[in-house]
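Chemist: no sequence on this one, just coordinates:
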């Protein structure tokens, strides 16, 4: 309801149309009673025509009220979920990387798309429809007691049975809907992961195994929905039976009363009550159905607001705008763990001078990539301090900090968009001329122009239309055009062709020139050209120095690494 406040005027109009709809709906049976008693029975043709026209006008007004009520309620619901979806996406994009480490992507997709659509139904098919139906029932009961209190008591006697059945139905449906939403999220997560990793599925002949897993999850989804169907199959026939028995009781009692000359009960009452019972019980029957819709919307809202209420975002309390860094980086006794009590970095002390290029080497899991993550504040350190230009990185605003640091990751991610948009990321400050000039400087312009549409070539999802080396080159260009103060490279050239490797080597030399650079080195050439080499092992810096110094240390960590990893390149 908080999200409905900006649309208060529209919200009020929906309530107005709901009230008018209930009045017009209840007026028709009363007019029918008057028509039968006052004009059909006395055989007054003129009066009959007048009332038939009057009923037609009321029906037309009811149709108009129904149209405006339905349209405005849906319009309000769609605008509200648009606002919630915007807020949810903005909230998710501000989360720490740790959150995405633990949460399946398919679950977040479900929350952002189908769950939010379910929230719209609270307004379009749930809340307002229930309000409208309740108003209609109140007005109809008022009309009934005004017309004939004896017949009304018969109707009233049947209602507790239907209300009790509705209550039991609601409780069962709440549990069933919860199961459905859980299984939908599981299904989305499974499908999203398998489609993303389809190459692995087919490469290792996992099609049959994954199909069996999918069938198992799909079966659970099917069972959850079958419970829903079962409860509906039980409730609605019960509601129909109660309605029909009540109608039968009214016809019998009214018939006996008319035959015995009871002046309180008329033929018009019998006609009117035939309509009124349906109009009274149908909303009650439909309220149960609309409660189902609203129940699903509420469960979906709980899940969405659970994410919106999470305080997983990186704390951006910095007040200093970083316009340009000289590039003096210091890590002072930095300790960090992804999992509590399992330290990945164990008291790291490191200095990088302005304009210096350092290479970080070490075995897998040594903590090399973790340093990169901490510099960009993707994660928060446990203790210690990280400074850039003698100021704690927490003092800088998060946006300005990340704007001054560019990263080329080992696993390059490209969006399903043009090469130009993947380079600029829709930053209007970067022109096409800037991109072309930068591409020529680092030697990738010719490669881009060799593609069918040049810079407007669509690389499709995750850049599948390009080789790994070509994706890497696009990532280098993306980093270069952002003109960062500090550059971080996670080189990944071990599995690419020689031509791409030469281009990447040239690109590396160009973009690291006169710029503070940190390179996680996988190739010997990068290590040799670095100003300083940092050797890491099990979350600690075990050696540092130049290549010529470290390679000559007997039994040194770097010496062993060189012999096992880099010596092959020399040969």
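Modeler: Yes, it's here. Note that this is a predicted model, so its numbers are computed, not measured. Numbering: from 1, shown residues only.

Chemist: can we go C-alpha only for contacts and neighbour counts from here?
Modeler: Fine.

Chemist: could you say which helix or strand contains residue 297?
Modeler: Using DSSP states H and E, residue 297 maps to helix 267-308.

Chemist: alright, now check it against this:
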């Protein structure tokens, strides 16, 4: 079911451990680097653990016995160890930052590549903004997770275990007092985990919806301004932004419980330790140095707990993003290349055998369509909007597979042809021409990336685009914005025509390529198209029937079926649907001409 801009995506609930396992697979290529980081972490952790014990020695042995030389020696050892620790901490931070950013790059690249492989059906169901939110926002949110998983999770876990072990080794009874609040904290943290995870999922969904709306808004800014709809769109944006804010506040309220609970447990544990510790000093069970060392070890025990709670918060937040990323990566393309698919040097014969197709699995757009087109033939597809014209060419390009029947090219089932081989020899020129940000030279070269500058220029000359290109300030190096907005509609179509010709396709599809342009440019475009059509099998979708009178055959499509077939003269003699459409357009054209004159 398609997602609207205002509708949040539905995500399946997945086991967190499975998602974590998938995430941490990205760490495998960096085992050596991670081992080096862990070595630096081990050094820092060892020094931190040694500091309180060295303090105990300094107090109980050297201060108590008034031994300044021993005290200076311990001080020098502490200084040296902490300098080494600081250096290792710096190296650890540098290396983990490099590893994390490489991993994020790999995840983003994998997601981008996977999305490019997905079928048109995937893009039909989702606004572009929501896809961008996955590739940019959700992937970025994983940065802290990978960073903290190495720098916090592993060392802090070992620090907690090592600190507890040392405390029980020094005095089991005092250690029990110090850690009395630990079970209470664990129960509290786990009890709020589920709520926190769901709330952060909702934050990511609301952000995605806002991102999709913003993308659509600025893509259609001209329409918004034409119809004076700024206030209407502003109100929608405000509503969506408020939804994000509300979801974030609810998530943060849960997150804010973590640190206070840790600090409360730490504080109560410290009070209990000092209360019983002072009694034990008076009874001679422990020394002052041991109690001071214990106070430091208690801090060392609870500080990693705080770090781990912060990591846990980040984990909960990141899990929502990870679920959204893997939800996309788990989608399989509808169009899959057969294992036995072959390269095919296309001659241009196209045949439909009882082809039926539906976009939604319910309403048939094509039903039992059959025809055969011979190499070099010009076929025009005409019919009312929604009749099935564009669907036919989408199936030829194998953007979708038919529900029933076969599509053959040169007698080979289209599903048995390698996708790259098929699409390399097809070219489509749309009415709504899309140009990429970059130079005109680069946009023409998209038709064949290996083309030289000279080939690009010669191709532009062949389709009468060269004159307008060289008249621009920087000629072929002129930069165009996204969708080519700096060029007129006719100029964009001439660039598109050059891009199509340089691809040297065997099968050509023109979707009303001469619409919405001035008469002079249309004449140039028609001459260029005539050049392009020579010797190629072509399918021309036309709404203006005057442009297809020279077609070898015309297919009239109604309700997903070919109801009439023949050339212009044959169909006019039949006085059927085509005849009525042509006469209707001719009358309308005559009336418009009369009004103008």
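Modeler: Here it is on my side, so go on. Quantities reported herein were computed from a predicted structural model and do not represent experimental measurements.

Chemist: related to what we said a few turns ago, which part of the second structure matches the helix holding residue 297 of the first structure?
Modeler: Under TM-score structural alignment, helix 267-308 of the first structure corresponds to residues 288-329 of the second structure.

Chemist: mean deviation of that stretch from the first structure?
Modeler: Once fitted to the first structure, stretch 288-329 of the second structure is off its aligned match by 1.6 Å on average (mean C-alpha distance after the TM-score superposition for the first structure).

Chemist: just stretch 494-502 of the second structure next, same as before
Modeler: Mean for stretch 494-502 of the second structure is 0.8 Å (mean C-alpha distance after the TM-score superposition for the first structure).

Chemist: Please say which position in the second structure residue 483 of the first structure maps to.
Modeler: Match for residue 483 of the first structure (TM-score structural alignment): residue 504.

Chemist: For the residue nearest to that match when sequence neighbours are not counted, give me its contacts.
Modeler: The shortest distance from residue 504 of the second structure to any non-neighbouring residue, by C-alpha to C-alpha, 6 or more residues apart in numbering, is to residue 425 (7.3 Å). Contact analysis of residue 425 of the second structure by C-alpha atoms under 8 Å, 6 or more residues apart in numbering lists 346, 503, 504, 505, 506, 507.

Chemist: could you redo the last one with a cut-off of 10 Å?
Modeler: Counting by C-alpha atoms under 10 Å, 6 or more residues apart in numbering, residue 425 of the second structure makes contact with 344, 345, 346, 347, 348, 397, 503, 504, 505, 506, 507, 508.

Chemist: same question, residue 269 of the first structure
Modeler: By C-alpha under 10 Å, 6+ apart, residue 269 of the first structure lies in contact with 29-30, 32-34, 36-37, 144, 147-148, 151, 250-251, 254, 275-276.

Chemist: Now a PyMOL select for only the buried ones of those.
Modeler: Selection of buried members from these for PyMOL, criterion 16 or more other C-alpha atoms under 10 Å:
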select buried, resi 29+30+32+33+34+36+37+144+147+151+250+251+254+275+276
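
Chemist: how about the helices in the stretch 251-400 of the second structure?
Modeler: Using DSSP state H, counting those that start in this stretch, the helices of the stretch 251-400 of the second structure run over 258-282, 288-329, 389-396.

Chemist: and whatever residue of the first structure lines up with residue 204 of the second structure, what element?
Modeler: Using TM-score structural alignment as the criterion, residue 204 of the second structure maps onto residue 181 of the first structure. Here residue 181 of the first structure sits within helix 149-196, counting by DSSP H and E.

Chemist: what's the mean distance for that helix versus the second structure?
Modeler: Superposed on the second structure, helix 149-196 of the first structure shows a mean distance of 1.6 Å to its aligned residues (mean C-alpha distance after the TM-score superposition for the first structure).

Chemist: Quick one: list the elements packing against that helix.
Modeler: Judged by 3 or more C-alpha pairs under 10 Å, 6 or more residues apart in numbering; DSSP states H and E, helix 149-196 of the first structure is in contact with helix 105-110, helix 128-147, helix 198-203, helix 207-259, helix 267-308.

Chemist: Could you export those helices as TSV, including distance to residue 43 of the first structure?
Modeler: Formatted as TSV, these follow (distance: least, C-alpha to C-alpha, whole Å):
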stretch	distance to residue 43 of the first structure
helix 105-110	64
helix 128-147	22
helix 198-203	79
helix 207-259	19
helix 267-308	14
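
Chemist: Compare those and give me the one nearest residue 42 of the first structure.
Modeler: Among these, helix 267-308 comes nearest to residue 42 of the first structure, with 12.2 Å by C-alpha to C-alpha.
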